[in-house]
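> Model the structure of this input:
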Amino acid sequence: MKSKKSSSSTSNLPTPRKGHFALYTQDGRRFVVPIAYLKSSILMKLLRMSEEEFGPPVGDRPIVLPCDAAFMEHVVASLRDAGIGPKS
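As a prediction, this is how the structure comes out:
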């Protein structure tokens, strides 16, 4: 099922800080993650799956991952625990 999220719903949100980018889960939750997470195979797999399911990001259309927020929270925690990304 393709997301019908409009760009107007995301245009009011702040731009991610330098070195970060925004992703959305299928249930609409926004995650702002470090660009360094692109080094991880799990995030790259999710991005490839997203492109297959929703098409490439175009214009203001957000990147929507084919997972829910609970799964993405697990991915982010695992990447943080593995030391990927900026140090807090």
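> Could you use CA atoms for every contact and neighbour count after this?
OK.
> In the helix or strand where residue 70 lies, which residues are buried?
For residue 70, the enclosing helix or strand under DSSP states H and E is helix 69-81. For helix 69-81, the neighbour count (16 or more other C-alpha atoms under 10 Å) marks 69, 72, 75-76, 79 as buried.
> Would you do the same for the sequence below? I want to compare the two.
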Amino acid sequence: MGFRLPRLVNAKSGPKRSLSSSEITTSVPKGHIAIYVGEVEKKRFVVPISFLNHPSFRNLLSRAEEEYGFNHPMGALTIPCAKEAFIDLIDSMQSS
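You can find the predicted model right below:
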């Protein structure tokens, strides 16, 4: 039995390539942000910008910054944690 994350948009994985700024803005709905999550292989998630103000999410960002910094070769916000942990966090944020 699966679970549903209605406000979490899972972006499809495609070939790794550099996107122009116009392609990035069209692939992310207004009011959302793309985040890459994963320890080895990164998976792209699109979440509402409002999540950035949630205390649990801010804690996760702070821990990622302390350990890895935000200067990442992918050029996007990257959180090096387990995908399952990220999905659990998002799920708990949506249910509260």
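> The helix holding residue 70 of structure 1 vs structure 2 - mean distance after superposition?
For helix 69-81 of structure 1, the mean deviation from structure 2 after alignment is 0.9 Å (mean C-alpha distance after the TM-score superposition for structure 1).
> which bit of structure 2 covers that helix?
The alignment of helix 69-81 of structure 1 onto structure 2 (TM-score structural alignment) spans residues 83-95.
> Give me the neighbour count for the alignment partner in structure 2 of residue 23 of structure 1.
Under the alignment (TM-score structural alignment), residue 23 of structure 1 pairs with residue 35 in structure 2. If you count neighbours by other C-alpha atoms under 10 Å, residue 35 of structure 2 ends up with 16.
> Name the SS class of residue 35 of structure 2, please.
Here residue 35 of structure 2 is recorded as strand under DSSP: H, G, I helix; E, B strand; the rest coil.
> ok, now which ones touch it?
Contacts of residue 35 of structure 2 were listed using C-alpha atoms under 8 Å, 6 or more residues apart in numbering, and they are 44-47, 76-79.
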